[in-house]
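Visitor: Turn this into a model:
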Amino acid sequence: MKVLVTGVAGQLGHDVMNELAKRGYEGIGSDIAPAYAGAADGSAVTTMPYMQLDITDAQAVEEKITEVKPDVVVHCAAWTAVDLAEDDDKVEKVRAINAGGTEHIANVCKKLDCKMVYISTDYVFDGQGTTPWDPDCRDYKPLNVYGQTKLEGELAVSENLDKYFIVRIAWVFGKNGKNFIKTMLNLGKTHERITVVNDQIGTPTYTYDLARLLVDMIETEKYGYYHATNEGGYISWYDFTKEIFRQAVELGLAEYSEERVQVVPVTTEEYGVSKAARPFNSRLDKSKLIKNGFEPLPSWKDALGRYLKELDIVS
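Guide: Model (predicted):
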């Protein structure tokens, strides 16, 4: 199986390439930079075939993907800077990447009759209530530009293709790039008091675990919409931060102890308005994975523990 992966300089693309290598599949990475520009961690992705690709250029997308002739395209590339996407001078670019770029790829996948995986987000919903979102729910009400453009990407895939997996994820963390865990660890080193919201509820997603599931999926023809995060119940960002610091202390990092740094729960309103509206309800119903025979991701606490060791934060 030959698999083209977009966005390999990002957290998920990096891990998908390494998972493909682990299983002996032919993986070709692509991104906007002239050469691989992700983490220089010595893993398989750093030496695997790489192709520069601007997904907003329809002609380049058609020519380059047609040349590769993949069996599957795993489309991880996206504009993910949620607040920045709200700037008037960025909206057009965000749409060109998340919607236009996705449509260009879907069109080539249709022509080549190959499978496509599109990574989406709970932001396509309105983020209200407490009921977990069902993957086949069509009650779309994006709260912000990021969510709206990711929804447009979803529709570009579902309206053009039959062989697709649309996988919505939330609260993503991985080795390659910025994420909430790294931010909290950095803040904990320099602050005695951190305020974290406790009224936005969801579950984290470790890209290493998600990459395994995505490759499991492309080995099948069980197409459709899925939700995928780590297991272990729904939590708030405050709960997540407390557990990050608790596990860091367990690893011997006393600077994250409750005596050194106080984590204070606040509401979204108390925290202060961000440029982009954030969902209160990021709960994703993942039961369809089991129904279709896929192995769920491990618990988020287990994932966090493995990730902290992977970060090598203990000197």
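Visitor: CA atoms for contacts and neighbours, from now on please.
Guide: OK.
Visitor: Now do the strands in the stretch 201-315 of the chain.
Guide: Under the criterion DSSP state E, counting those that start in this stretch, the stretch 201-315 of the chain carries strands at the ranges 201-202, 205-206, 224-227, 230-231, 235-236, 262-266, 297-299.
Visitor: Mean neighbour count, those strands: which tops it?
Guide: Each of these was scored by mean neighbour count; the highest is strand 205-206, a mean of 26, by mean count of other Cα atoms under 10 Å.
Visitor: Would you do the same for the sequence below? I want to compare the two.
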Amino acid sequence: MAAPLLVFGKTGQVAHELTSLAPDAVFLPRSAVDLSDPEACEAAIRQHTPRAVINAAAYTAVDKAEEEDALAHVINGEAPVAMARAAAALGCPLVHISTDYVFDGQGETPWSPIDPVNPQNAYGRSKLAGEKGIAASGATYAILRTSWVFSGHGNNFLKTMLRLSETRDALSIVDDQIGGPTPARAIAQACLAIAEQLCEDSGKSGIYHFSGAPDVSWKDFASEIFSIAGRTVDVTGIPTADYPTPATRPMNSRMDCSTTEAVFGVPRPDWRDATQTIVGQLRQKGEIS
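Guide: Sure, this is the predicted structure:
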């Protein structure tokens, strides 16, 4: 019997997509392994002796992390490092999802994987701790930094906009934060492709970027969602300063994904196509009109 693919997470956006893309994988939801217990994460990998590990679980409540800094650090920092140690001991690769929040979000140039990191909030610091520990673990790994994840599952910007448009005909949306909305299904597909290639070539280990194209503001993303869904909503752009949040958000979330395509053959997905698909699926399921 072939060694399984082991996935941490099951109900999050990316993990949910993986359940349909990799039905033979072993999925570890919170009920099976508590990510606030790094030793349990390590033990799970030793128990299953997988051919590869994908960590699609994380503490993602960006604003709440400001008051739960220690918990975020354990789940996003210590648990992935424990996974990497176990993966290194077994000689299996680890694919770990990270974030553009490890950067300071300044300027307008797309972030390269080798650019200096400087996180501006607790969430970003916790994710950076995980990155550093994985890189130092001796494991074969790919850290896949992504941004603005959306899907037809869970809580995300696309679903929020569709919900608001049911009862609102005008919205004010931030228009000075720029990034690439990234379909969760495309991230899941990228993780699978990368994991398989790392099994064959450990020399591909490293940090990579993956985000949707083209880069847009939140306002323009919202406008496209409404256009695709056939919703008439008057969208007004506002500066970040007019929409304060507990955690500082990066103004520049543009990501240079060229290395990911060059090394793994995985191009940036077009988020507009994914939005069209997701809206159609939600309509077919009766979740939206």
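Visitor: coming back round to it: with distance to residue 60 of the first structure added, can I get the strands of the stretch 201-315 of the first structure in JSON lines?
Guide: JSON lines is the format used below for the strands of the stretch 201-315 of the first structure (distance: least, Cα to Cα, whole Å):
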{"stretch": "strand 201-202", "distance to residue 60 of the first structure": "38"}
{"stretch": "strand 205-206", "distance to residue 60 of the first structure": "32"}
{"stretch": "strand 224-227", "distance to residue 60 of the first structure": "28"}
{"stretch": "strand 230-231", "distance to residue 60 of the first structure": "36"}
{"stretch": "strand 235-236", "distance to residue 60 of the first structure": "42"}
{"stretch": "strand 262-266", "distance to residue 60 of the first structure": "47"}
{"stretch": "strand 297-299", "distance to residue 60 of the first structure": "35"}
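Visitor: Which one, of those, ends up nearest to residue 21 of the first structure?
Guide: Distance to residue 21 of the first structure, taken as Cα to Cα, is lowest for strand 205-206 among the strands of the stretch 201-315 of the first structure, at 18.6 Å.
Visitor: how about that closest one, aligned to which bit of the second structure?
Guide: Under TM-score structural alignment, the counterpart of strand 205-206 of the first structure in the second structure spans residues 182-183.
Visitor: residues in contact with the matching stretch?
Guide: Defining contact as Cα atoms under 8 Å, 6 or more residues apart in numbering, one finds that stretch 182-183 of the second structure is touched by 146-151, 210-213, 269, 271, 274.
Visitor: List the contacts of the equivalent of residue 92 of the second structure over in the first structure.
Guide: Using TM-score structural alignment as the criterion, residue 92 of the second structure maps onto residue 114 of the first structure. With contacts taken as Cα under 8 Å, 6+ apart, residue 114 of the first structure has the following neighbours: 70, 71, 72, 73, 163.
Visitor: Does the third one touch residue 6 like I think?
Guide: No. With contacts defined as Cα atoms under 8 Å, residue 72 of the first structure does not count as touching residue 6, sitting 11.1 Å away.
Visitor: who's more crowded, the two?
Guide: The residue with the greater number of neighbours, taking residue 72 of the first structure and residue 6 and applying other Cα atoms under 10 Å, is residue 6; the counts read 30 against 23.
Visitor: Might one say that residue 58 of the first structure is in contact with residue 104?
Guide: Yes. Residue 58 of the first structure is in contact with residue 104 according to Cα under 8 Å; the separation is 5.5 Å.
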